[in-house]
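Trainee: Output the structure for:
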Amino acid sequence: MVSPTLARPRATRRPWRAVAAQFALLPMALTVLGVYIGTVLWSVRISFSSSRIFPKDDFIGFSQYQRLFDTERWVVSLHNVVIFGVLFIAACLVLGFLLAVFLDQRVRGEGVMRTVFLYPYAMSFVATGLVWQWMLNPELGIQSTARSLGFPGFDFAWIVSQDKVIYTVVIAAVWQASGLVMAVLLAGLRGIDESLWHAARVDGVPRWRYYLSIVLPQLGPAFGTAFVLLAVGVVKVYDVVVAMTQGGPGNASEVPAKFIMDNLFTRANVGLASAASTVMLLTVLALLVPWWYARSVQARREQRA
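Mentor: A predicted model of the protein is given here:
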């Protein structure tokens, strides 16, 4: 039996451990508050000023935002990012789900296949863009190879077409990100009770109907997580565009992130770049806040249950 005098030091050590842990997290908390939140607020403040090369401390209202949406290049970038986002998210979700279902069949060599499918996501978007730039180059890539194999009429010069270049960016991005969706959905599939499949098989339910009617409804949280990750990637897409097309031909593949970087560093227009970045910040918050709220509501329901 332990005496009370020996138990007191252990009891008094616990608060000190909690304080020490919080003190250890203090530098990171100050970094988040000072660097991230502070710079975000500073950018929002600059977007309401007439800043050009250097920041100014004046206030001109929403003039920068009006100028922003009157700029044709910005409007084109928004149009491109909408096309890119819809096709990219839809293709990644469909392809990622099909890959996850394929691996869920307990195929031989699953570990190797999972690594192969997920490997493109480990590459940088710059490397992905350069590889696909070479592959889609009409003089070096797929078109040249097909013509050398005896198909002289084969035409796949999308990367130099103003109407089709944005679709080449979608192809490269889907190739890289679909493996991430596969990993997220495969984790969700492995969390579903296998007895459901056994019961469905006893009732004579086809496998495709099982995945469509039973599995898909239970993968809602996994699809939600994958959707948010992909949507945030759409908002900040930059590297693959610069590596593949530099926003060209002309402004045909311009995206908001490239517009911001060009105005910030090349055109020396800090105020306009800050206004554009604030618009994109609001877009990200519009995606994250509902997702966070839905997750918190679901967590509360699970705790009550």
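
Trainee: going forward, measure contacts between C-alpha atoms and count neighbours the same way
Mentor: OK.

Trainee: how much space between the residue nearest to the spatial centre of the chain and Val116?
Mentor: For the chain, the residue nearest the mean C-alpha position is Gly233 (2.4 Å; Cα atoms, centre = their mean). Distance, Gly233 to Val116, by Cα to Cα, to the nearest Å: 21 Å.

Trainee: Over to Ser144?
Mentor: 27 Å.

Trainee: Which other helices and strands does the helix ranked longest in the chain contact?
Mentor: In the chain, taking DSSP state H as the definition, the longest helix is helix 270-304. The contact analysis (3 or more Cα pairs under 8 Å, 6 or more residues apart in numbering; DSSP states H and E) places helix 270-304 against helix 38-46, helix 63-69, helix 220-235, helix 256-261.

Trainee: Okay, buried residues for it please.
Mentor: For helix 270-304, burial by neighbour count (16 or more other Cα atoms under 10 Å) applies to 270-278, 280-281, 284, 287-288, 291.

Trainee: which residues sit against stretch 171-190?
Mentor: The contact list for stretch 171-190 (Cα atoms under 8 Å, 6 or more residues apart in numbering) reads 88, 91-93, 95-101, 103-104, 114, 117-121, 123, 125, 128-129, 132, 215, 219, 222-223, 225-226, 230, 240.

Trainee: got the helices and strands packed on helix 270-304 as TSV, with distance to Thr31 columns?
Mentor: Below are the helices and strands packed on helix 270-304 laid out as TSV (distance: least, Cα to Cα, whole Å):
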stretch	distance to Thr31
helix 38-46	9
helix 63-69	29
helix 220-235	22
helix 256-261	24
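
Trainee: where's Leu136 relative to Gln176, distance?
Mentor: Where Gln176 is concerned, Leu136 sits at a distance of 16 Å (Cα to Cα).

Trainee: swap in Leu30?
Mentor: Distance, Leu30 to Gln176, by Cα to Cα: 35 Å.

Trainee: Which ones among the contacts of stretch 171-190 map onto helices?
Mentor: 88, 91-93, 95-101, 103, 114, 117-121, 125, 128-129, 132, 222-223, 225-226, 230, 240.

Trainee: Pull out the buried residues from those.
Mentor: For these, a neighbour count by 16+ other Cα under 10 Å gives the buried set as 88, 91-93, 95-97, 99-101, 103, 114, 117-118, 120-121, 125, 128-129, 132, 222-223, 225-226, 230, 240.

Trainee: Another for comparison:
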Amino acid sequence: MAQAATAPSARNYLQELLPRLVLAPSFAAVLIFVYGFILFTGYLSFTDSKMLPSFGWVGLENYSKLWALPHWWRALGNLGIFGSLYIIICSVLGLGLAILLDQKIRAEGVLRPIYLYPMALSFIVTGTAWKWFLDPGIGLEHTMHQWGWESFSFTWIKDRNFAIYTVVIAAVWQSSGFVMAMFLAGLRGVDNEIIKAAQMDGASNLTIYRRIIIPMMRPVFLSAFVVLAHLAIKAYDLVVALTGGGPGQATELPATFMYSYTFTRNSMGIGAASATIMLIMIASVIVPYLYSELSTGRKS
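Mentor: Next up is the predicted model:
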């Protein structure tokens, strides 16, 4: 009897232990290579590291140098332009496409994957494709000239005053379908009884969306904002593939600034300081969102 009782208890213990053993290597890898290196980067931002990590403590000197650099301020200004346009256009376009598909149109099954397809591509592929498309020598302008429209000109990618907007165009093309999917899920989650009651009261579709459905989708808007803001702050590969940060520093963003100062200008301390600032930016977006979600979960 004792052996029979011991066998099930041992088996239950192994069943509880096995998932932990399977997840332990992944957990350890994340702990070391994500959070460990985040802490290490934060530490380097207070040292005199140049080409290689160093442990000479300099306090806030790197942060003082960072905020005194016009290059850094240019990157922040570009982030403001890129981030605001990226979030607004993606949100408006995604909501419009979601409302279109929510009308139960016949081609929904075809349009939905078409809109979502760009998100399946890497930002490197997107940047390279749009670089070819916008290049005056081989892209849109060249094609229009071959078709006989000799006066057509579109040289934004070569113009330092407009190059940042080409990054916005490429980023919106890639992400708007994903935002559409988020809004479409939110639209499909609205209680039909509320909509039917409004229709019985004589409300038009425009009024229903404006007064009832869209206000009920505030959590979706917040989620979309957090995702897009996070992507905007850490945007790197799209810029490198599309413009390389140029012409000049016209499309420089904090992520490309961090890379250039860390690996090409041998100023690892300043690069680490800029990376820490980026982490604070992302945390300022994500932490309040997580706090609101957890508070809502406790109340419910």
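
Trainee: Overlay them and tell me the TM-score.
Mentor: The TM-score (TM-score structural alignment, normalised by the length of structure 2) is 0.94; 300 aligned residues with a Cα RMSD of 1.9 Å.

Trainee: Compare Ser144 and Val116 of structure 1 (neighbour count), which wins?
Mentor: Ser144 (20 against 12; other Cα atoms under 10 Å).

Trainee: So what does that one match up with in structure 2?
Mentor: Under the alignment by TM-score structural alignment, Ser144 of structure 1 pairs with His142 in structure 2.

Trainee: picking that back up, packed most tightly, which of the helices and strands packed on helix 270-304 of structure 1 would that be?
Mentor: Among these, helix 256-261 has the highest mean neighbour count (mean count of other Cα atoms under 10 Å), at a mean of 22.

Trainee: And the contacts of it?
Mentor: For helix 256-261 of structure 1, contacts defined as Cα under 8 Å, 6+ apart pick out 73-74, 77-78, 81, 235-238, 242, 247, 273-274, 276-277, 280.

Trainee: hmm, back to that, neighbour count for Leu30 and Gln176 of structure 1, which is higher?
Mentor: Gln176 (22 against 12).

Trainee: can you tell me which residue in structure 2 aligns to the more buried one?
Mentor: With the correspondence set by TM-score structural alignment, Gln176 of structure 1 lines up against Gln174 in structure 2.

Trainee: hang on, its match is in a strand, isn't it?
Mentor: No - counting by DSSP: H, G, I helix; E, B strand; the rest coil, Gln174 of structure 2 is not found in a strand; it is helix.

Trainee: For Ile214 of structure 2, see how far away it is.
Mentor: In terms of Cα to Cα, Gln174 of structure 2 sits 24 Å off from Ile214 of structure 2.

Trainee: and if you look at Thr207 of structure 2?
Mentor: 10 Å.

Trainee: out of these two, which sits in the busier spot?
Mentor: The residue with more neighbours, out of Thr207 of structure 2 and Ile214, is Ile214; 17 against 13, by other Cα under 10 Å.

Trainee: how about the more buried one, what's its match in structure 1?
Mentor: Match for Ile214 of structure 2 (TM-score structural alignment): Leu216.

Trainee: what about that match, distance to Thr31 of structure 1?
Mentor: 41 Å.

Trainee: Same check on Leu185 of structure 1?
Mentor: 34 Å.

Trainee: So which of those two has more stuff around it?
Mentor: For the pair Leu185 of structure 1 and Thr31, the greater number of neighbours falls to Leu185 (28 against 12), based on other Cα under 10 Å.

Trainee: Which residue of structure 2 is paired with the more buried one in the alignment?
Mentor: By TM-score structural alignment, Leu185 of structure 1 lines up with Phe183.

Trainee: Out of the helices and strands packed on helix 270-304 of structure 1, which gets nearest to Val297 of structure 1?
Mentor: helix 220-235 (12.3 Å; Cα to Cα).

Trainee: Centre of the chain to the closest one, how far?
Mentor: Centre-to-centre, helix 220-235 of structure 1 and its host chain are 7 Å apart (Cα atoms, centre = their mean, to the nearest Å).

Trainee: Return the mean post-superposition distance for it against structure 2.
Mentor: Its aligned residues in structure 2 lie a mean 1.1 Å from helix 220-235 of structure 1 after superposition (mean Cα distance after the TM-score superposition for structure 1).

Trainee: tell me the angle of that helix relative to helix 270-304?
Mentor: Relative orientation of helix 220-235 of structure 1 and helix 270-304, computed by axes from the mean of the first three to the mean of the last three Cα atoms, to 10 degrees: 170 degrees.

Trainee: So which of the contacts of helix 256-261 of structure 1 is the closest to Asp262 of structure 1?
Mentor: Within the contacts of helix 256-261 of structure 1, the smallest distance to Asp262 of structure 1 is 8.3 Å, found for Ala273 (Cα to Cα).

Trainee: mind checking what the closest one lines up with in structure 2?
Mentor: Checking TM-score structural alignment: Ala273 of structure 1 goes with Gly271.

Trainee: quick one: that match and Tyr261 touch, right?
Mentor: Yes - here Gly271 of structure 2 reaches Tyr261: they are 5.2 Å apart, a contact under Cα atoms under 8 Å.

Trainee: count of neighbours near the counterpart of Trp72 of structure 2 in structure 1?
Mentor: Using TM-score structural alignment as the criterion, the counterpart of Trp72 of structure 2 in structure 1 is Trp74. Neighbour count for Trp74 of structure 1, taken as other Cα under 10 Å: 21.

Trainee: Which neighbouring elements make contact with the helix or strand containing Trp74 of structure 1?
Mentor: Using DSSP states H and E, Trp74 of structure 1 sits in helix 72-103. Packing partners of helix 72-103 of structure 1 (3+ Cα pairs under 8 Å, 6+ apart): helix 165-190, helix 220-235, helix 256-261.
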